[in-house]
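Q: Need coordinates for the below:
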Amino acid sequence: MQLLKGRINRATYWAIVAVAIAAALISSLVFKRPLPAAQVVLLIAAVPRLHDLGRTGWWAGGFFIAETALILGGAFVLPPQPFQTALGLVVLLLAGLLIWLGAMPGKSADNRFGPPPPRGLSLKPGVPAQATTEA
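A: Predicted coordinates for the structure are as follows:
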């Protein structure tokens, strides 16, 4: 999947985050529940942003799995009030991680995920060149 390869810069990341949050807020107002696709969009944006920092995108997947496990498992195990408290803490942690991803400058040189992304808003990630195989 092309979206999960390469690198994106901070400007592009923040634009994607803004659109995802706006969609979730509008969905909450209109349909009285947040749009689950917004979380998927944030996950997809986090992967190339992690790549720009020189880290594997699997970190984003790990946080997504941990959050999902807490939501599904905690709803059945915890009483309502402690579950809401735990969920609030997870939301704060994820918000902090989203801010961290947008605040940290990317690596200025090529890394294993490709060349640095172009400056400014760009929806075309910096993708690594295809490796050539010698016979």
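Q: rest of the way, CA atoms for contacts and neighbours
A: OK.
Q: Show me which parts of the lengthiest helix in the chain are buried, residue by residue.
A: When the chain is parsed with DSSP state H, its longest helix is helix 80-103. Neighbour-count burial for helix 80-103, counted by 16 or more other Cα atoms under 10 Å, picks out 83, 86-87, 90, 98, 101-102.
Q: Before we compare anything, build this one as well:
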Amino acid sequence: MRGEVISVDSFSGDGLITGEDGGRYTFSASSIRAALRIGDKVDFVGTDGVATDIIALTSQPSAAPAGGYGYAAPAATGAYDFKTAMFQFEGRLRRSHFWITWAILFVAGIVLGFIPILGTLIGLALLWPQTAMQVKRLHDMGRTGWWVLAPYGANLVMIIVTFATMFGTIAMNAEALENEDPAAIMALFGSFGLVALIFVVINLGWLLWLGIADSQPGRNKYGPNPKNPVDDTANTFA
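A: Below is the predicted model of the structure:
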């Protein structure tokens, strides 16, 4: 049977074909001999809504149909897409797009932080895109997105250490603090400052690691290399 590709997932390689019989058939990346694009004419075997043994007849990339089936694969240049970068946890995110997303969220957090109450709520909402971009950056390095919990765990430990250190210092220097002994006060702030410094180092180190570490070459289990997704997918299925 002959048909036309109307949807291709740029990450998995799966897609959808409309057949000459008017039916729609799903296909997996393992069923194609070369990467397909929206608009390609194909010959295939269709059984129970699934297309197999797919052979591309022509290659005519086009925009997604007006009915809204699927979407076109990202451009080979890897153009920045803020919706994908900020709101999706699937796939990979290249370093430059990570820093663009981080800068947008950083500025938004500062500006919105001046709005009473609403700014706090929006700040909490920004945790979603912040986590999404970190998960995809981890994917790009070939690591599971669960690593994103590491800095949260470290921060929790540092908060516990901070309070423990402060209470310990207060307990050991209670009398001196009551008498406003400068040495005791400096010891209290000194212990707090050391913990705060470690806190900053951990979070800054995490940010720099995510933003500087190189991508895993080629396609991995999370998708094609975001620097050139179309060519990478083509090489994978060629």
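Q: about what we covered before: of the buried residues of helix 80-103 of structure 1, which is the nearest to residue 67 of structure 1?
A: residue 90 (7.1 Å; Cα to Cα).
Q: So what does the closest one match up with in structure 2?
A: Aligned counterpart of residue 90 of structure 1 in structure 2: residue 199 (TM-score structural alignment).
Q: for its match, what are its contacts?
A: 155, 158 (Cα atoms under 8 Å, 6 or more residues apart in numbering).
Q: same check, this time on residue 146 of structure 2
A: By Cα under 8 Å, 6+ apart, residue 146 of structure 2 lies in contact with residue 135.
Q: wait, is it part of a strand?
A: No. Counting by DSSP: H, G, I helix; E, B strand; the rest coil, residue 146 of structure 2 is not part of a strand but helix.
Q: residue in structure 1 matching it?
A: That one, residue 146 of structure 2, aligns with residue 58 by TM-score structural alignment.
Q: ok, that match to residue 20 of structure 1 distance?
A: Distance check for residue 58 of structure 1 against residue 20 of structure 1: by Cα to Cα, to the nearest Å, it reads 21 Å.
Q: how about residue 13 of structure 1, what's its match in structure 2?
A: By TM-score structural alignment, residue 13 of structure 1 lines up with residue 98.
Q: Can you tell me which of the buried residues of helix 80-103 of structure 1 is closest to residue 66 of structure 1?
A: Distance to residue 66 of structure 1 across the buried residues of helix 80-103 of structure 1 (Cα to Cα) is lowest for residue 90, with 9.5 Å.
Q: For residue 72 of structure 1, see how far away the closest one is.
A: Distance from residue 90 of structure 1 to residue 72 of structure 1, counting by Cα to Cα: 13 Å.
Q: Please apply the same query to residue 10 of structure 1.
A: Taking Cα to Cα, one finds residue 10 of structure 1 at 32 Å from residue 72 of structure 1.
Q: More neighbours: the two, which one.
A: Each of residue 10 of structure 1 and residue 72 has its neighbours counted (other Cα atoms under 10 Å); residue 10 has more, 21 against 11.
Q: for structure 1, what spans make up the helices?
A: With DSSP H as the criterion, structure 1 has helices spanning 10-31, 36-52, 58-77, 80-103.
Q: I am finished for the moment; much appreciated.
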